[in-house]
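Student: Can you look at this prediction? I've put the sequence above it.
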Amino acid sequence: MRAFQLASLSIDALEQTDVPTPQPAADEVLMRLRAASLNYLDLMVAQGHLGDARLPSFIPGTDGAGEIVELGSRVAGWAVGDRVVAGLIVDWVSGPIGRANSQRLRGVSMPGSLADYAVVPARALVRLPDHLSFLEAATLPIAATTAWNALRAAQIGPGDVVVLLGTGGVSLFALQFAKAIGARVIITSSSDGKLERARTLGADVTINYRTTPAWDEEVLAATDGAGGKLIVETVGPATFARSVNAAAAAGTIYTVGFVSGMELTIPLLPILLKTLRIIGSNTGSTADLAETVRAITELKIRPVIDSTFAFGSTRDAYRLLSEASHFGKVAIDITQR
């Protein structure tokens, strides 16, 4: 089968190769991958910051969707031909995350989605919504699940204020979910063009943080000083203090990303005075992914895909993601050579 492997720790070292098709164990399925999507996590793996890339045999790619072509001997409840998407953390079925169920991550510490086929534990699978293509479904495991969990953690409902940083996949899923349940959304970007596109998705207030660096003060002004009940913090150290300032009393800062770095210094007093909840995100369990898929099905949400690349152009997809110029998700059509 075709697969991309990391010859060394660099995007430029992603090489397309031919490798044997894996065989499923008793509790696994063999999945024919039709599409993949990229996340910042994929960049971290390719650059050697995360994961267990046992060079040169490691197959990266965290998110993927496809169809079952073979069942392990103990697999029940699934059939050949079922359209499925695989969760990121394959042993985290439901409930709290712990050491025992958090070690195997697709495309991070085990082979991922940038191949024609993959073996996946049956417990990590969720059936695809009928209204989504494979390409659309491939965007769900990390970005959509993270966004849905953020809204659930903050108990967002009609009229609540959600503040989103940037226009990547998590932010746009959170925008769509929030508007579908009647919340008010404030979103930031350095691009007026992206902000205009966000308004077409329903954003109520848009802030260009390059021309308005004190975007947190703009959030407070737009909410009569109240702030956001939920801040989806996708950036990290460069924005965290402003996120604290922009948060409402008893609000939630849902910490998703670290594109500006991994070391954080934050003001403690406003966290105490506002009784803020700061929640770290590790995507979610298979049950979380299943709930996200149900929400997407009921709300008829369609993922926002910025660009789609043929399988042979996977390196170009990684480069686009690294430039941070995309709006929504970057996808790979594995059926296109």
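Tutor: Looks like it came in fine. Remember, it's a predicted structure, so these values are computed and weren't measured experimentally.
Student: hey, let's count contacts and neighbours off CA atoms from now on
Tutor: Fine.
Student: So Ala310 sits against Ile334, correct?
Tutor: Yes: counting by CA atoms under 8 Å, Ala310 does reach Ile334; the two are 6.4 Å apart.
Student: ok, those two, which is more surrounded?
Tutor: Comparing Ala310 with Ile334 by neighbour count (other CA atoms under 10 Å), the higher total belongs to Ile334, at 28 against 16.
Student: ok now do that one, which residues does it touch?
Tutor: Contacts for Ile334 (CA atoms under 8 Å, 6 or more residues apart in numbering) come out as 33-36, 114-116, 310-311.
Student: do Ala214 as well
Tutor: Residues in contact with Ala214 (CA under 8 Å, 6+ apart) are Arg242.
Student: And it, how far from Ala221?
Tutor: Per CA to CA, to the nearest Å, Ala214 is found 11 Å from Ala221.
Student: list residues touching both of these two?
Tutor: Here Ala214 and Ala221 share no contacting residue, scored by CA under 8 Å, 6+ apart.
Student: got another, please set it beside the one above:
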Amino acid sequence: MRRYMITPGGGIDSLTLIDCPTPEPGPGQVLVALKAVSLNYRDLLIADGLYPGGGASGIVPLSDGAGEVVAIGEGCRRFNVGDRVAGIFMQSWAGGEIADADLASALGGSIDGVLSEYRLFDERGLVSVPDALSFEDAATLPCAAVTAWNALFGMKPIMAGQTVLTLGTGGVSIFALQFAHAAGARVIATSSSDEKLARARALGAAETINYRTTEDWASEVRRLTDGRGVDMVVEVGGPGTLGRSIAATARGGSVQMIGVLSFAQIDPLPILTGGVVVRGLMVGSGEMFEGMKRAIVTNKIKPVIDRRFTFDDAVGAYEHLRSAAHFGKVVIGVAQ
């Protein structure tokens, strides 16, 4: 089989395609022929050496993939040959609260990921893929979609009639827009591109803000909410945007802090005086994945795929993600 290796800190240029033996499943293991994988901003951070995890000798990158079971090991009870499956981001986080040990089971970071023609999984590290979803659709879900789901419904679920602010139009933000809209929430979306904002409105955003032409977008959010602010912000920027996200949040609302795309100091006083909850989260569990999957099928939500690349052009997929020109997810097809 073929798989890619990348050296954390070596940049995209360190991405190398190699041949290696196809593994055989041991007790409780499942061999999956991967059909599609997708990229997240985390994968660029790993390539640039800005994300914890990954050895100096290199790892198989990417956390998100879907495929078909082609062999099962002794004692495997959850899956059969021919089943369609997708991997869980943290292989050991089946449900409940996250444990420190779960962080060491993150695909494509702490352990080898899915940019490979075949991969062995523990059967507990997989979820089934509904017939309504293609392999490409399913490959977009494990990180970005589960993260958005956890943000919206993992602590204090967003309710119909409440207002959600999403930042940008990457994978997490687009899934958050789709999930919140399906739940009956009002969504305000931001982007630096009017074209992308038009696409966000087509997906259900009630209002949009171009943060390049409206630098004080927190005040604009306040204006759009009659001075109240939003009930929840899906915050993917990190410290560089966190202060404005807090300023845009209603008293008692929450900022779901997911990404660290920019860095700056923040003033904690508005958190105190505004009664704002700032919650950090790391993707989600297999249990969350299952609940999200049912909601996607019930609401007929279609993952937004910006562009598809071939397995041999994985470098091109990384470069496209780096350009920030994408809207939604970047997918790589895997063909054996």
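Tutor: Alright, I've got the coordinates. Just so it is clear, the structure is predicted and the values come from calculations on it, not from any experiment.
Student: would you list every one of the helices in the second structure?
Tutor: 41-47, 135-139, 146-153, 171-182, 194-202, 217-224, 239-247, 269-274, 286-298, 314-323 (DSSP state H).
Student: need those in a markdown table with distance to Gly87 of the second structure and mean neighbour count, can you?
Tutor: What follows is the helices of the second structure, written out as a markdown table (distance: least, CA to CA, whole Å; neighbours: other CA atoms under 10 Å):
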| stretch | distance to Gly87 of the second structure | mean neighbour count |
| --- | --- | --- |
| helix 41-47 | 16 | 21 |
| helix 135-139 | 9 | 25 |
| helix 146-153 | 12 | 26 |
| helix 171-182 | 17 | 26 |
| helix 194-202 | 28 | 16 |
| helix 217-224 | 37 | 18 |
| helix 239-247 | 30 | 21 |
| helix 269-274 | 36 | 13 |
| helix 286-298 | 9 | 18 |
| helix 314-323 | 19 | 17 |
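Student: Go through those helices and name the closest to Leu15 of the second structure.
Tutor: For Leu15 of the second structure, the closest of these is helix 314-323, at 7.2 Å, according to CA to CA.
Student: about what we covered before: in strands only, show me the contacts of Ile334 of the first structure.
Tutor: 33-36, 310 (DSSP state E).
Student: Save those residues as a markdown table, and put in distance to Ser325 of the first structure too.
Tutor: Shown next, in a markdown table, are these (distance: CA to CA, whole Å):
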| residue | distance to Ser325 of the first structure |
| --- | --- |
| Leu33 | 27 |
| Arg34 | 25 |
| Ala35 | 21 |
| Ala36 | 19 |
| Ala310 | 19 |
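Student: Looking at the residues you listed, which is nearest Ile253 of the first structure?
Tutor: Ala36 (28.9 Å).
Student: Grab the nearest non-local neighbour of that closest one.
Tutor: Excluding its sequence neighbours, the residue lying closest to Ala36 of the first structure (CA to CA, 6 or more residues apart in numbering) is Gly64, at 4.2 Å.
Student: For the one you found, grab the count of nearby residues.
Tutor: What Gly64 of the first structure shows, counting by other CA under 10 Å, is a neighbour count of 36.
Student: can you name the residues of the first structure that stretch 38-48 of the second structure overlays?
Tutor: Using TM-score structural alignment, the residues of the first structure aligned to stretch 38-48 of the second structure are 37-47.
Student: Give me the contact list for that stretch.
Tutor: So stretch 37-47 of the first structure is contacted by 6, 9-11, 50-53, 60-64, 107-108, 135, 138-139, 142-143, 259, 317-318, 321-322, 329-332 (CA under 8 Å, 6+ apart).
Student: Report the separation between the two terminal residues of stretch 42-53 of the second structure.
Tutor: For stretch 42-53 of the second structure, the first-to-last residue distance is 11 Å (CA to CA).
Student: Spit out the contact partners of the counterpart of Val260 of the second structure in the first structure.
Tutor: Using TM-score structural alignment, the equivalent of Val260 of the second structure in the first structure is Phe258. Listed by CA under 8 Å, 6+ apart, the contact set of Phe258 of the first structure reads 234-237.
Student: Name the member of those with the most neighbours.
Tutor: Neighbour counts for the contacts of Phe258 of the first structure, by other CA under 10 Å, peak at Thr234, which reaches 22 neighbours.
Student: Check the spacing between the residue most central in space within the second structure and Ile209 of the second structure real quick.
Tutor: Centroid-nearest residue in the second structure, with CA atoms, centre = their mean: Ala144, separated by 1.3 Å. According to CA to CA, Ala144 of the second structure stands 22 Å off from Ile209 of the second structure.
Student: again with Gly73 of the second structure
Tutor: Distance from Gly73 of the second structure to Ile209 of the second structure, by CA to CA: 52 Å.
Student: Compare the two (neighbour count), which wins?
Tutor: Neighbours were counted for Gly73 of the second structure and for Ile209 using other CA under 10 Å; Ile209 has more, 22 against 16.
Student: what sits against the more buried one?
Tutor: Taking CA under 8 Å, 6+ apart as the test, what Ile209 of the second structure contacts is 188-191, 197, 217, 220.
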